[in-house]
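Engineer: sequence isn't available, so here's the structure alone:
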């Protein structure tokens, strides 16, 4: 081991870049370690799933890290950990160039959803990240009826769907970019611990919510169209699509502070709780205006 550097932007885990030297020369790896009690308790399932997904993706065009080793139960490491290769590029969260990046994100997500994953390789069925009883409504909202209306939508049974391979946490904070302008490309998609099988609408919903919080409501509302333009397929039932969009957005309530912590660490100090809360509420309103 010749050097260790903490990587910024993680929320669920500690990420460190390792510089190592061996018989094959110098190489750079990334060590992901779960240290928070909740994630330590669930580390066996999460890290084992990510290791399996990285093995699967090694045979596909998706730019993902190569698995080196995994210790999901902390048998050898101080904390449950996964070791993988270092991918080139960086996370880009700035407003400048956000539209161009969104096009590239949509193309990448559509490609992930088209992966032919069958039989034992198919991941678990998706899990919802909120429920009507768990939604945290903002106390200071001037539109409580909007929140009640949104919660009422997700009280219904989930709509039927045609399943596909989901990243399940696909958003700009989990994508690495290189180049600019016409040379802009995705060099890596990271954080595969929540990979699932479910509706493409749910992955699109998650990225849409993140874009609305990062860049404003219009950015979030435009992503589904960008995804469709790249050949992605969404539910033709507007009510079903609205269900998946709201199921994701309401998991961020009341103010999306959880995602703001790593985003601010990466330079987005403007994303205060007030800004994020306002954008989330505006996004809910925009969804109803478009899909009802």
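Structural biologist: Good, I have the coordinates. These numbers were taken from a predicted model, which means no experiment stands behind them. Residues are numbered from 1 along each chain as shown.

Engineer: from here on, just use CA atoms for contacts and neighbour counts.
Structural biologist: OK.

Engineer: who are the packing partners of the lengthiest helix in the chain?
Structural biologist: Secondary structure of the chain read by DSSP state H shows that its longest helix is helix 273-291. Secondary-structure packing of helix 273-291 (3 or more Cα pairs under 8 Å, 6 or more residues apart in numbering; DSSP states H and E): helix 144-153, helix 200-215, helix 217-229, helix 238-249, helix 257-265.

Engineer: one more to weigh against that first structure:
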């Protein structure tokens, strides 16, 4: 572990982690994991007396902007991880949680480490999209005994940020769409932030053809709501990462995987438009996050242009 990585985890948090370990185990490595916006993530390497090692992940809410939501988000994530144990959905295993920082320096969650990594490259996207669709359909097939809290919409007609140079008529029409009451829906268990950055892939050395999903992470927004909303969220992320056509393709892939969307096209498009407009408020931090992950081509301006093209395509579909 580097001195910086070790020093960044305060002694009270390390002591808390230590109390969750088996007798004779100790922390021998700390590595920062990059890609998250709301929380700091670190991989902890744990060694036993016999020399065997295992990895855990520590998720801590440090930024003052997100601290006020930490208790709620950690409660949602803890509930989701407990629910998903044994379902076949490849989610991390819950080890311990301190949602109010009673023992840690900051509100924290300790969980098992999953193999694989997020893949954001354009290469192989045609292989990954069906895998994403099948995985999301499997998540929606989970039937919790106790429902999580109802989804949060994340945007309103008054908070939409219209990109510079966007199609003003298309965006005005899109904003009018979300002024309407949401259509009725059959509730499903939602991840609520299912997108390529929260999906881990195990990639074979010979190419993307044999790729498989090895994990789905970041369950802090797990909710109950329409399957269309999860599908719409993944779709807009695909549109911004790989081009609008992939966003338009994803709902079809989801249905091909056995997922069920709203019966009426107008209802499906309501959710697609709503989540696309929600993305308008996060273009800058999301683009920055993707550039840090290696997609240096995704400038803020490029992402804005792709979002404009995607919203315009959705409104064209509405007729």
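Structural biologist: Here it is on my side, so go on. Not measured: the values here are computed from a predicted model.

Engineer: in structure 2, what residues pair with the longest helix of structure 1?
Structural biologist: Aligned by TM-score structural alignment, helix 273-291 of structure 1 falls on residues 300-318 of structure 2.

Engineer: who touches that stretch?
Structural biologist: Contacts with stretch 300-318 of structure 2, where a contact means Cα atoms under 8 Å, 6 or more residues apart in numbering, come from 163-164, 166-167, 170-171, 173-174, 236, 239-241, 243-245, 247, 266, 269, 272-273, 276-277, 280, 283-284, 287-288.

Engineer: buried set for it?
Structural biologist: 303-315 (16 or more other Cα atoms under 10 Å).

Engineer: ok, average deviation of that stretch from structure 1?
Structural biologist: For stretch 300-318 of structure 2, the mean distance to aligned residues of structure 1 following superposition is 1.0 Å (mean Cα distance after the TM-score superposition for structure 1).

Engineer: what's stretch 27-43 of structure 1 aligned against in structure 2?
Structural biologist: The aligned range for stretch 27-43 of structure 1 in structure 2 is 54-70, by TM-score structural alignment.

Engineer: try stretch 157-168 of structure 1
Structural biologist: Using TM-score structural alignment, stretch 157-168 of structure 1 pairs with 181-192 in structure 2.

Engineer: what about the matching stretch, how long is it end to end?
Structural biologist: Stretch 181-192 of structure 2 has its terminal residues 20 Å apart, counting by Cα to Cα, to the nearest Å.

Engineer: centre of the chain to stretch 170-180 of structure 2, how far?
Structural biologist: Centroid separation for stretch 170-180 of structure 2 versus its chain: 25 Å, with Cα atoms, centre = their mean, to the nearest Å.

Engineer: an error on my part: the question was meant for stretch 32-49 of structure 2.
Structural biologist: That offset, for stretch 32-49 of structure 2, works out to 17 Å (Cα atoms, centre = their mean).

Engineer: do the same with stretch 148-165 of structure 1
Structural biologist: Here the centre of stretch 148-165 of structure 1 is set off from its chain's centre by 19 Å, with Cα atoms, centre = their mean.

Engineer: and the contacts of it?
Structural biologist: Outside stretch 148-165 of structure 1, the residues that touch it by Cα under 8 Å, 6+ apart are 112-117, 122-123, 131-132, 135, 195-200, 235, 240, 243, 246-247, 250, 284.

Engineer: let's see it at 6 Å
Structural biologist: If you take Cα atoms under 6 Å, 6 or more residues apart in numbering as the criterion, stretch 148-165 of structure 1 is touched by 113, 132, 197-199, 240.

Engineer: and which of those is nearest residue 183 of structure 1?
Structural biologist: Nearest to residue 183 of structure 1 among the contacts of stretch 148-165 of structure 1, counting by Cα to Cα, is residue 113 at 23.7 Å.

Engineer: and the equivalent of that closest one over in structure 2, how far from residue 261 of structure 2?
Structural biologist: Using TM-score structural alignment, the equivalent of residue 113 of structure 1 in structure 2 is residue 140. Using Cα to Cα, we find residue 140 of structure 2 at a distance of 11 Å from residue 261 of structure 2.

Engineer: try residue 52 of structure 2
Structural biologist: Taking Cα to Cα as the measure, residue 52 of structure 2 falls 46 Å from residue 261 of structure 2.

Engineer: what's the answer for residue 235 of structure 2, then?
Structural biologist: The spacing between residue 235 of structure 2 and residue 261 of structure 2, counted by Cα to Cα, is 13 Å.

Engineer: so which of the two has more stuff around it?
Structural biologist: Neighbours were counted for residue 235 of structure 2 and for residue 261 using other Cα atoms under 10 Å; residue 235 has more, 28 against 20.

Engineer: what residue of structure 1 matches up with the more buried one?
Structural biologist: Counting by TM-score structural alignment, residue 235 of structure 2 lines up with residue 208 in structure 1.

Engineer: okay, its match and residue 174 of structure 1: tell me how far apart.
Structural biologist: 14 Å.

Engineer: please apply the same query to residue 185 of structure 1.
Structural biologist: According to Cα to Cα, residue 185 of structure 1 stands 14 Å off from residue 174 of structure 1.
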